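>>> dropping the sequence and predicted coords here.
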Amino acid sequence: MSRAQPRRDALWMGAAIAVLLVALLSSRWWLGDTPGQMHFDARLAAPSLDHWLGTDALGRDLWARTLAGLSLSIGVGSLAALIGTFIALGMALLAMLGPRFDALVALVIDTLLSVPHLILLLLIAFALGGGTQAVIIAVAVTHWPRLARLLRAELLQLRHAPYIAMSRALGKSQCFVMVYHYLPQVLPQCVVGALLLFPHAILHEAALTFLGVGLDPSQPAIGLLLADAMRYLSSGVWWLGLFPGLGLLLVVLSLERLASHWRHAL
């Protein structure tokens, strides 16, 4: 297999998933207020031609609410993953300023990684009062250490490279070395790292919302749909939890697969 084949596969898969994400994100506009419309004469209706995925306890269409929830989760997850990637890159570059900064960055990374992930997420989200902003901050703050450790290790190998030593001998500033030597070397890792953070951010956003410290209850988030489904599992209303959970699983697995393809391509 040629070297170009993994890149073509990554591009095709990236294009297909980009179309899927755009369709999900745009669903909040073409769905309008459908996810919140109540039809009490169709409460807990099973999947049918009128309601493809059934309805919930208030007669709201589960198809519309699942699409709206996935759209919301993708928006929150993408923003959290992007912020987390920038934090990781900034901390890795900060470690290159000297031994003291490197020791400080290593201490912060080890401290955050020593705390159980979900507990730290809950503490930060609860301290910030919950809501969309709290979830984004909590997920971003807790997801950057592993990527920062990887970027830092990559930069430590480059710090004593001959061309970087020559650049410093020619009088180039530390800022110049970072922008023109360090940054281009770690950008592929940042891209893959952001793609890997994306599905984790979506899952943890859903987990926080499921536990009651995430998004506002008035929003059709996937975590809220799954939490509501827990009340009716023993009643045989299986569709309330199956379809939102399946939609979340498909989105996360697609993003994981895309990240794997891009890792091989880069």
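Yes, it's here.

>>> contacts, neighbours, all on C-alpha from now
Fine.

>>> helices of the stretch 51-200 of the chain, start to end?
Assigned by DSSP state H, counting those that start in this stretch, the stretch 51-200 of the chain shows helices spanning 62-94, 99-114, 117-127, 132-143, 145-158, 162-169, 174-177, 183-210.

>>> those helices: which one's closest to Gly14?
Closest to Gly14 of the helices of the stretch 51-200 of the chain is helix 183-210 (Cα to Cα; 10.7 Å).

>>> second one coming, line it up with the first:
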Amino acid sequence: MEAATNLKQKLIISVAFSSGMIVCILFLSMLLDGTNLLTDATQKSQPPSLHHIFGTDWLGRDMFIRTIEGLSFSMLVGVIGSLVGVVLAIGLGVSAAMFGKKVDSFISWLIDLFIGMPHLIFMILISFAVGKGALGVIVAVGLTHWPTLARVIRNEVDAIKSADYIKISKNIGKTSFYILHKHILPVIFPQIMIGFLLLFPHAIIHEASMTFLGFGLSAQVPSIGLILSEAVKHISLGDWWLAVFPGVLLILLVKSFDNIGESLKLIWMPPTTKL
């Protein structure tokens, strides 16, 4: 019992630390003055200093502000894309479990099809079809990150629908929508929340990857992928800070969301101990 309590306390501290970092990035993005993003030829390619803690780029723009703005925008794209993926996962997962074997077989085949496709290539094709830009990235993320969560939801709903209280609700005339809204969704909410939090880091990484390769956001939009793509051209000149600081913060941000999701998974759904 004491070991379980200590583990839970460590997980809560871990979630608090990761959440604090995310909130700090969002707060700084609203607080920082964007005037330092203007080009300044007198400050170009400056190494890290007290005045510019992340240095400046080849146009004299402050890299700390660019990095914070890029991370906050990447989080926004990740949130919307992950929400689209979660909505698709809920709709298809619930439909597969509740609407008969034919629907289940079709959706299971669709899940296998999407899982079997290379994520990044499929996202690039979707982004091109939509018209690239932020909309293309969001649609690409949403349409490629639902299958695993949909399979989890399908299995959970399939197990729940045979419970006695579900049968009683059907016998007294409750509609399928009522049963879904009152009995099923509240039970699978932890899985949905954890699935969303675990989708988030994948969404951010894939958005950065697409933009890095030139298939994502436009050059006018702040993005970590764009910052890293531009930095590659200048690393050979010795401007190492252009890639190191944005890259490290991107890794920390992704790890923070992944850490929150895994910690909540252990808190809400602790593994069963076999005797």
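Received the coordinates, thanks. Just so you know, these numbers come straight off a predicted model, no measurement behind them.

>>> include mean neighbour count and distance to Leu233 of structure 1 when you put the helices of the stretch 51-200 of structure 1 into JSON lines, please.
Output for the helices of the stretch 51-200 of structure 1, formatted as JSON lines (neighbours: other Cα atoms under 10 Å; distance: least, Cα to Cα, whole Å):
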{"stretch": "helix 62-94", "mean neighbour count": "23", "distance to Leu233 of structure 1": "15"}
{"stretch": "helix 99-114", "mean neighbour count": "15", "distance to Leu233 of structure 1": "36"}
{"stretch": "helix 117-127", "mean neighbour count": "17", "distance to Leu233 of structure 1": "25"}
{"stretch": "helix 132-143", "mean neighbour count": "24", "distance to Leu233 of structure 1": "27"}
{"stretch": "helix 145-158", "mean neighbour count": "19", "distance to Leu233 of structure 1": "37"}
{"stretch": "helix 162-169", "mean neighbour count": "13", "distance to Leu233 of structure 1": "61"}
{"stretch": "helix 174-177", "mean neighbour count": "13", "distance to Leu233 of structure 1": "58"}
{"stretch": "helix 183-210", "mean neighbour count": "21", "distance to Leu233 of structure 1": "15"}
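
>>> tell me which of those helices lies nearest to Ala45 of structure 1.
Ala45 of structure 1 lies closest, by Cα to Cα, to one member of these: helix 62-94, at 9.8 Å.

>>> just the angle between the closest one and helix 132-143, please?
50 degrees (axes from the mean of the first three to the mean of the last three Cα atoms, to 10 degrees).

>>> follow-up on the earlier one: what about the helices of the stretch 51-200 of structure 1, which gets the closest to Phe40 of structure 1?
Among the helices of the stretch 51-200 of structure 1, helix 62-94 comes nearest to Phe40 of structure 1, with 13.8 Å by Cα to Cα.

>>> hmm, back to that, quick one: closest of the helices of the stretch 51-200 of structure 1 to Pro35 of structure 1.
That would be, of the helices of the stretch 51-200 of structure 1 and by Cα to Cα, helix 62-94, which comes in at 4.7 Å.

>>> quick one: buried residues of stretch 28-44 of structure 1?
28, 34-36, 38, 42-44 (16 or more other Cα atoms under 10 Å).

>>> quick one on the thing from earlier: wait, which of the helices of the stretch 51-200 of structure 1 is closest to Asp9 of structure 1?
Nearest of those (Cα to Cα): helix 183-210, 15.1 Å.
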